[in-house]
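S.K.: Provided below are the primary sequence and the corresponding predicted coordinates.
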Amino acid sequence: MQAVLELRDFSQKYQRRQLFKRLNLQIGRQECIAITGQNGAGKTTLLTVLAGLTNISRGQLKLAPKMRVGYMAEQLAPTGLTPRTYLHLLGEMNRVDNRYLDQQITELAYEFGLTASLEVPLKQLSRGNLQKVNFLQAILRTPDILIMDEPLTGQDGPTQMRMIHWLKDYRQKGGALILGTNNAFLIEQLATTIYELDAMRLLPVEELPQPEEKVMRLEFATTPRSLALPAALQQLALKITDGSRRVIVYANVHQSDALIEAMLKNGFSLRGLRYEVL
């Protein structure tokens, strides 16, 4: 497959310290590359290089013709602008038609539960809603290449699933996705190729992280419309902790989608999900 983005023989120093040494990376349409690594390994710096936001001292960054790049930093700096004004200004800077822009902002805000906060200044938003605005600004133009730094930070379970479903659909329609993340669930759901950034180099990870001893921990909140626990839960769950305000369910990874669907149909609200060792 022809590459839409390619980094060739990239090396970089900062104040005489070698950050990267002869890195090579390429991505084509419908691919998702996950870049993992310990804090301080340089994931964020590498992502800004791939997004064209950091100058390269040695090597070359090549994009296929007419490629639009979207970039989501790990955090969005809050200002006095409202989300609607902020997103509108970004759209105008990128010459997006105003009628399409208004419609896109409205539809995306509804999809990701941000409608009620569109007129609230960014500096007054919760961390989760600020991160939703950050996500929306990156996808606003539906770019050809999307580069994201820990996109699920601060999000509850339902929002994480909505973001993942949007990104799956984006990739299936031809988008190229590069993620800087250590989130095993996100990697398992989206990545076609995984690299670990270590000792200035990108090291290929041969397989997706699917250790047999790990299970999915799902946390559900009870709501006024919650019904009894679904009968299917007994067949799908490995362990259940049922409290007055929340239910914790452990399940095999491949059964977690069916379990979530059954719980949501019975009126429970998904509040969190992660891998754990049972």
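M.R.: Looks like it arrived, so ask away. Numbers count the residues shown, from 1 in each chain.
S.K.: Could you use CA atoms for every contact and neighbour count after this?
M.R.: Fine.
S.K.: pull the longest helix from this protein.
M.R.: Within the chain, and with DSSP state H defining each element, the longest helix by residue count is helix 157-172.
S.K.: That helix: which residues count as buried?
M.R.: Within helix 157-172, the residues that qualify as buried are Gly157, Pro158, Thr159, Gln160, Met161, Met163, Ile164, Leu167, Lys168, Tyr170, Arg171, counting by 16 or more other CA atoms under 10 Å.
S.K.: Give me the spatial nearest neighbour of Glu207, chain neighbours excluded.
M.R.: Nearest residue to Glu207 in three dimensions, chain neighbours excluded: Ile194, at 7.9 Å (CA to CA, 6 or more residues apart in numbering).
S.K.: what's the following helix or strand after the helix or strand encompassing that neighbour?
M.R.: Secondary structure assignment for Ile194, by DSSP states H and E: strand 193-198. On the C-terminal side of strand 193-198, the closest following helix or strand by DSSP H and E is strand 201-205.
S.K.: Which elements pack onto the helix or strand following that following strand?
M.R.: Counting by DSSP H and E, the next helix or strand C-terminal to strand 201-205 is strand 214-221. In terms of contacts (3 or more CA pairs under 8 Å, 6 or more residues apart in numbering; DSSP states H and E), strand 214-221 is packed against strand 246-251, strand 269-277.
S.K.: this is the comparison structure:
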Amino acid sequence: MTWSTRGLFRKSDQASPDSSVRGILLQQVSKRLGHAQVLDQINLEVKQGECAVIVGRNGSGKSTLLRILAGILLADTGSIQRTIKGSEKYAVDGLPRVPFTSREYLWEMGRIRGIRPEELRGRIRELSELLYLDTAIDQKLLLLSKGTLQKVNLIQALLAGPGGLLLLDEPLSGLDIPAQEAVVSLLGEWKDEGTCIVTACHEPLLIELLADQVIVLKKGSVLRYWNREDILQAGEPVVCIQSLAPAGEDLANDPSISHQPGVLSLDRDTSLGNAKSWLWDWKVVQQSTDDVLRMILASGGSVVSVQQEESQLHMESLLGGQHPAVHASRGGVTESVDLSSSMDGAGGEAE
């Protein structure tokens, strides 16, 4: 599903990318909370029109870094330079369950930002529809589920429109699939319009489509930096197809079939007890799906199912400092990835 937010804000409210504007630069930023060293000498540069995604396990320092960028916390040491045109917007903390309805809360947040009433009404309406807020727009925040509360939190961060700096902490967490797709589409358009986006996020959908760089944190330090080229090496999303072919036709050993462009793996599923037919499991890249389906039908086979896309971005590998791409050989055995060509000197060696 493709979403467009082009009509949400007038052109006069939109920022235009400016290559002379650096964005935001962190150098040797450290932070202690109590006796714990939460961040240790973090270096980060995000230019206007770029999206940086911060990943890491619980306690790695992601939320603290976002709060420092938002000005909620002050760094103990290091420097932060902001040369960004436009407003700073963020949804980095859980929304407080104040005794307002969603509409009342969003109205107050918009008026605090100086948005004119007639514009604010339209923005609240459009963003609420985009994120499927539905009847929750007039419900008390105290009664909302975690996912719905997250939608309200995102809307308040987006009210000011594209441009400037946008900070988001797990923006897709708790959202239904249509709302996730809408958020990713909106952020992609705002990025194209020059918004500098920094987000902590663990959903492959956002990382694959938007990330210009991924910063892997571990215990407050940068374990790895990955760039856009590294993310693209993960490849396109995978579509899973099941097909039937006459028994005895070994498709996996027929190079004209198994080696077709876009076919990642082809394996026989022996769970089917029908002796007249064999069941085959295909994994193909998204753009080759139609060609493979035509090939199956042209060869006399039949299609049993076509399942939703699966991401090839392996989050566990990413969190561990390994390359984000997973290269699976035929038969499902995972192969190692050469990291030497993808290392960024700023990231150092993995532990």
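M.R.: Noted; the coordinates are in hand. Since we're looking at a predicted model, the values are computed, not measured.
S.K.: got the angle for the longest helix of structure 1 vs strand 269-277?
M.R.: Orientation of helix 157-172 of structure 1 against strand 269-277 (axes from the mean of the first three to the mean of the last three CA atoms, to 10 degrees) gives an angle of 80 degrees.
S.K.: can the buried residues of helix 157-172 of structure 1 go into CSV with extra columns for distance to Ile33 of structure 1?
M.R.: As requested, those are arranged in CSV below (distance: CA to CA, whole Å):
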residue, distance to Ile33 of structure 1
Gly157, 23
Pro158, 24
Thr159, 22
Gln160, 19
Met161, 19
Met163, 17
Ile164, 14
Leu167, 13
Lys168, 13
Tyr170, 14
Arg171, 11
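S.K.: from memory the residue nearest to Glu207 of structure 1 sits against Ile33, does it?
M.R.: Yes: counting by CA atoms under 8 Å, Ile194 of structure 1 sits close enough to Ile33 to count as a contact (5.7 Å).
S.K.: How many residues are close by Ser305 of structure 2?
M.R.: By other CA atoms under 10 Å, the residues close to Ser305 of structure 2 number 11.
S.K.: got it, and Thr85 of structure 1?
M.R.: Residue neighbour count, defined by other CA under 10 Å, stands at 15 for Thr85 of structure 1.
S.K.: So what does it match up with in structure 2?
M.R.: With TM-score structural alignment as the criterion, the equivalent of Thr85 of structure 1 in structure 2 is Glu104.
S.K.: Gln38 of structure 1 now?
M.R.: With the correspondence set by TM-score structural alignment, Gln38 of structure 1 lines up against Arg57 in structure 2.
S.K.: doesn't Pro171 of structure 2 fall inside a strand?
M.R.: No: residue state for Pro171 of structure 2 (DSSP: H, G, I helix; E, B strand; the rest coil) corresponds to coil; a strand is not indicated.
S.K.: quick one: the counterpart of it in structure 1 and Glu111 of structure 1, what's the gap?
M.R.: With TM-score structural alignment as the criterion, Pro171 of structure 2 lines up with Pro151 in structure 1. Per CA to CA, to the nearest Å, Pro151 of structure 1 is found 16 Å from Glu111 of structure 1.
S.K.: So for the two, which sits in the more crowded spot?
M.R.: Taking neighbours as other CA under 10 Å, Pro151 of structure 1 and Glu111 compare with Pro151 leading, 24 against 14.
S.K.: my guess is that one contacts Tyr71, does it?
M.R.: No: under the criterion of CA under 8 Å, Pro151 of structure 1 is not in contact with Tyr71, lying 10.4 Å apart.
S.K.: ok, back up a step: tell me how far the match of Thr85 of structure 1 lies from Gln139 of structure 2.
M.R.: 10 Å.
S.K.: Likewise for Ser311 of structure 2?
M.R.: Using CA to CA, one gets 36 Å for the distance from Ser311 of structure 2 to Gln139 of structure 2.
S.K.: quick one, which of the two is more surrounded?
M.R.: In this view Ser311 of structure 2 and Gln139 are compared by other CA under 10 Å, and Ser311 has more residues nearby, 19 against 15.
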